[in-house]
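K.L.:
Predicted model and sequence follow; I will ask about them next.
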Amino acid sequence: MDVPEPPGLPDLPELLAGAHVVALPMRVRFRGVDVREAVLLRGPRGWAEWAPFPEYDDRDAARWLAAALELGWGELPKPVRGQVGVNATVPAVAAAQVEGVLARYDRCRTAKVKVAERGQTLADDVERVTEVRRLLGPDARVRVDANGAWSVDAARDALSALAPLGLEYAEQPCATVEELAALRLALARAGVDVPIAADESIRRAEDPLRVAREGAADLVVVKVAPLGGVRRALEIVADAGLPAVVSSALDTSVGLAGGVRLAAALPQLDHDCGLGTAALLAADVVPEPLVPHAGSLTTTRADAARSAVDPALLAAYSAPSERVTWWRQRLARAHALL
């Protein structure tokens, strides 16, 4: 996947002069992360966030940077809705911890539950999802996310066990497009009605439209930063021709604001979005984190977050000096690829 050219590309000294590296503690371990590091950049159109995961290569990081520059230096598409439904996100915690996690989400009607965690079993997953269903009730939407950890056979068996709990869909149950296509066929043959959503097969793929061409997914999960920006994500959704869900990449409230603007600009949005992950952070860069109220976020609050970054919070959660150096060097490499 090409790195999109961001509008009004600022030079590197300008970016470095306004870059603040923060290290934000997590409430619970999520995606193997206990502390989320991010770079906050101040542009003429508001604050932006650049936070590619450390294991991503420079080309991936450049796409994330293009998205940040669109947010801080470019012009975003006009919204077609002012409010976006948001799901709760339940990490791979013990069932006894689920209630405490859900309590941080105000009246969310949808929950995404992490499954297939390394070191855990299918029984752990079933117990966790069962508790989510019990707490949210029969009318709530419950989806699971395996982050590509299952083989086709393991995914078929796991989703067969989880399907009686009423799954809205399973997100990236297998790693490859071929496996996703094979799983959809295996589930159909087994009479298991669980739609498949593609996430990593979209945001980390050189060809993000392959899942649609090969019938490997029923819907696509799109994230602003990994895809290179709001406009690029809108193009991918349009070309895929599949229903879309907007999700976050464990962003601060500034990054989440970009996700809200993407969700608000989609011509059609039938699913609640994974933009409530600020609730997983024990600290943020704005005084009032962008967490859902009554199960939703508004574009008004999202836009406000982009201008509300608090210098005191940037200072309080500044990353250690060696990590600041690491991020600044990485920023220089990513900028060179734009």
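P.N.:
Done, it's in.

K.L.:
rest of the way, CA atoms for contacts and neighbours
P.N.:
Noted.

K.L.:
Give the other helices and strands that the helix or strand harbouring residue 330 contacts.
P.N.:
Here residue 330 sits within helix 321-336, counting by DSSP states H and E. Contacts defined by 3 or more C-alpha pairs under 8 Å, 6 or more residues apart in numbering; DSSP states H and E place helix 321-336 against helix 12-17, helix 58-73.

K.L.:
Return the most buried member of these.
P.N.:
Comparing the helices and strands packed on helix 321-336 by mean neighbour count (mean count of other C-alpha atoms under 10 Å), helix 58-73 comes out on top with a mean of 26.

K.L.:
Beyond it, next helix or strand please.
P.N.:
Following helix 58-73 in sequence order, the next helix or strand is strand 83-85 (DSSP H and E).

K.L.:
quick one, helices of this protein?
P.N.:
When assigned using DSSP state H, the helices of the chain occupy the ranges 12-17, 58-73, 98-102, 122-136, 152-162, 177-190, 200-203, 210-213, 224-227, 230-240, 253-265, 299-305, 311-316, 321-336.

K.L.:
my guess is residue 203 meets residue 227, correct?
P.N.:
Yes. In terms of C-alpha atoms under 8 Å, residue 203 counts as a neighbour of residue 227; the distance is 5.7 Å.

K.L.:
Dump the helices of the chain to CSV, plus distance to residue 24.
P.N.:
Formatted as CSV, these follow (distance: least, C-alpha to C-alpha, whole Å):
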stretch, distance to residue 24
helix 12-17, 20
helix 58-73, 19
helix 98-102, 18
helix 122-136, 26
helix 152-162, 33
helix 177-190, 34
helix 200-203, 24
helix 210-213, 34
helix 224-227, 18
helix 230-240, 25
helix 253-265, 12
helix 299-305, 17
helix 311-316, 10
helix 321-336, 13
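
K.L.:
Next one for the comparison:
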Amino acid sequence: MATPPKAPRRPTVVRLFAVSMNRCAFPGCRTPLISPTGVVLGRVAHIKAQSVGGPRYDANQTAEERHGFDNLILLCAVHHIEIDADGNLDTYTVDRLLEIKRAHEVEGAASGQPIAELSEAAVNGLIIQGVVNEASVHMDFRQAVFKVGGEGGQPLGGGGQGGVLTIVGVASLPPALELELDGKPGQFPGGGGGGGGGVRFEGRTITAADLTNGVSVSSFFAANSTSWRDNMFNVLDGGCSWYPKPFPEQPLRVPVVIVLECGTTKPNELLRLDIVTESPSGAEGQPQPVDIRMTHDEHDLVRRACVAPIASFSVTDTGKYTLRVKSEGIVMASCPIEVR
């Protein structure tokens, strides 16, 4: 079963752009979506909001409908803000925006203008400017106290369970931080002790600000074998183009290498990417999360992080499979392979 999209798919954005005349759909606006020098000025805007609480949100929409062609309109940054402003929601209703979209696309189809090629970078840029929410990471843990262990049970009662503290966006906590993981003893008579707690770290998704500040996947390729030591990866037969089909009911396990340019992220930040596999039929498998720690000193002239995970996926047919590195549905890099 295909994974529900978290952002518009590439063919959808290409189709939107094809009838846009490379300009904002707002009546009378001539702002280009992509500048002559290739700078992305436009945004993919949702007519019915992509998330709960957003402008014109419709809870009855499916993810496919929410990020589908009929719910999307290409606008410049100014008019994207204009239609979503709280004071303008009575003016820019769903019906009004659908009419603006229809009129613009009819004009575009009738214009006879040739359809410009839209690069992968331009597609990602349009999506990112419109649908990636900014995330913030709180990295100052001074004076913080985390109590994760369970409290002891009261007299004649059961013991308290321990909790799990999930910290998103950082790879570790300062050594001096006060972190209580031990469960508390139960009270006399008959109170059970509290369970111990745990801490886990989870990468955050990459944001539009990260991309603007230099975060990118500079290399993504398949190999026969990989290993990792001292912040360096070793590769055997890197850049493989094909793999033998595994035995029935067995997944294909492909070693891959991801090289992430860190940009201006802070050391110890933890970013999350997803590896997603597309089969020859176009079906996407379940995302495999990969967390990457920003380990280099922020004063380094070149800051780069590498990981060498295993992409594991089911194979039903021979043919071309495409491995993609994504963040919040945005394609950061692709690597096609053949299964024979």
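P.N.:
Structure received. All of these numbers come straight from a predicted model, not from anything done at the bench.

K.L.:
How alike are these chains, TM-score-wise?
P.N.:
Remark: TM-score between the superposed chains equals 0.24 [TM-score structural alignment, normalised by the length of the first structure]; 138 aligned residues with a C-alpha RMSD of 6.8 Å.

K.L.:
one step back: give me the buried positions along the helix holding residue 330 of the first structure.
P.N.:
324, 327-328, 330-335 (16 or more other C-alpha atoms under 10 Å).

K.L.:
do stretch 254-270 of the first structure as well
P.N.:
254-266, 269.

K.L.:
out of those residues, who's nearest residue 297 of the first structure?
P.N.:
residue 260 (7.3 Å; C-alpha to C-alpha).

K.L.:
Against residue 159 of the first structure, how distant is that closest one?
P.N.:
30 Å (C-alpha to C-alpha, to the nearest Å).

K.L.:
before we move on, what about residue 212 of the first structure?
P.N.:
From residue 212 of the first structure to residue 159 of the first structure the distance is 21 Å (C-alpha to C-alpha).

K.L.:
Residue 200 of the second structure: how many residues sit nearby?
P.N.:
Residues contacting residue 200 of the second structure under the criterion other C-alpha atoms under 10 Å number 11.

K.L.:
So it, which state does it fall into?
P.N.:
strand (DSSP: H, G, I helix; E, B strand; the rest coil).

K.L.:
That one reaches residue 166, doesn't it?
P.N.:
Yes. Applying C-alpha under 8 Å, one finds residue 200 of the second structure in contact with residue 166, separated by 5.1 Å.

K.L.:
Name the residues contacting each of the two.
P.N.:
The overlap between the contact sets of residue 200 of the second structure and residue 166 (C-alpha atoms under 8 Å, 6 or more residues apart in numbering) is empty.

K.L.:
which non-adjacent residue is nearest residue 237 of the first structure?
P.N.:
residue 244 (6.7 Å; C-alpha to C-alpha, 6 or more residues apart in numbering).

K.L.:
so the one you found touches residue 219, yeah?
P.N.:
Yes. The criterion here is C-alpha under 8 Å, and residue 244 of the first structure meets it with residue 219 at 5.7 Å.

K.L.:
Look at those two and report which has more neighbours.
P.N.:
Neighbour totals were compared for residue 244 of the first structure and residue 219, and residue 244 leads with 26 against 22 (other C-alpha under 10 Å).

K.L.:
how far away is that one from residue 221 of the first structure?
P.N.:
Applying C-alpha to C-alpha to residue 244 of the first structure and residue 221 of the first structure gives a distance of 6 Å.

K.L.:
ok, now residue 237 of the first structure?
P.N.:
Following C-alpha to C-alpha, the distance that separates residue 237 of the first structure from residue 221 of the first structure is 9 Å.

K.L.:
Residue 330 of the first structure too?
P.N.:
27 Å.

K.L.:
Residue 43 of the second structure reaches residue 79, doesn't it?
P.N.:
No. When contacts are counted by C-alpha under 8 Å, residue 43 of the second structure is not listed as touching residue 79 (9.5 Å).

K.L.:
Give me the more crowded residue out of those two.
P.N.:
residue 43 (26 against 20).

K.L.:
is it fair to say that one lies in a helix?
P.N.:
No. Counting by three-state DSSP, residue 43 of the second structure falls outside a helix, being strand.

K.L.:
got TSV for the helices and strands packed on helix 321-336 of the first structure, with distance to residue 171 of the first structure too?
P.N.:
Putting these into TSV (distance: least, C-alpha to C-alpha, whole Å) gives the following:
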stretch	distance to residue 171 of the first structure
helix 12-17	35
helix 58-73	21
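
K.L.:
any idea how far residue 199 of the second structure is from residue 331 of the second structure?
P.N.:
Using C-alpha to C-alpha, residue 331 of the second structure is found at 30 Å from residue 199 of the second structure.

K.L.:
After the one helix or strand residue 75 of the second structure maps to, which helix or strand is next? Please name it.
P.N.:
If you go by DSSP H and E, residue 75 of the second structure is part of strand 72-76. Per DSSP H and E, strand 72-76 of the second structure leads on to helix 77-84 as the next helix or strand towards the C-terminus.

K.L.:
Could you list every helix and strand in contact with that next one?
P.N.:
strand 42-46.

K.L.:
Specify the angle between the strand it packs on and helix 77-84 in degrees.
P.N.:
Strand 42-46 of the second structure runs at 20 degrees relative to helix 77-84, counting by axes from the mean of the first three to the mean of the last three C-alpha atoms, to 10 degrees.

K.L.:
which element follows strand 42-46 of the second structure toward the C-terminus?
P.N.:
Strand 42-46 of the second structure is succeeded, C-terminally, by helix 63-66 (DSSP H and E).

K.L.:
Go through that following helix and flag the buried ones.
P.N.:
Going by neighbour count (16+ other C-alpha under 10 Å), the buried part of helix 63-66 of the second structure is 64-66.

K.L.:
after the top helix by length along the second structure comes which helix or strand?
P.N.:
As assigned by DSSP H, the longest helix anywhere in the second structure is helix 94-110. Later in the chain than helix 94-110 of the second structure, the nearest helix or strand by DSSP H and E is helix 120-131.

K.L.:
Quick check: buried residues in that next one?
P.N.:
Neighbour count says helix 120-131 of the second structure has 122-131 buried, by 16+ other C-alpha under 10 Å.
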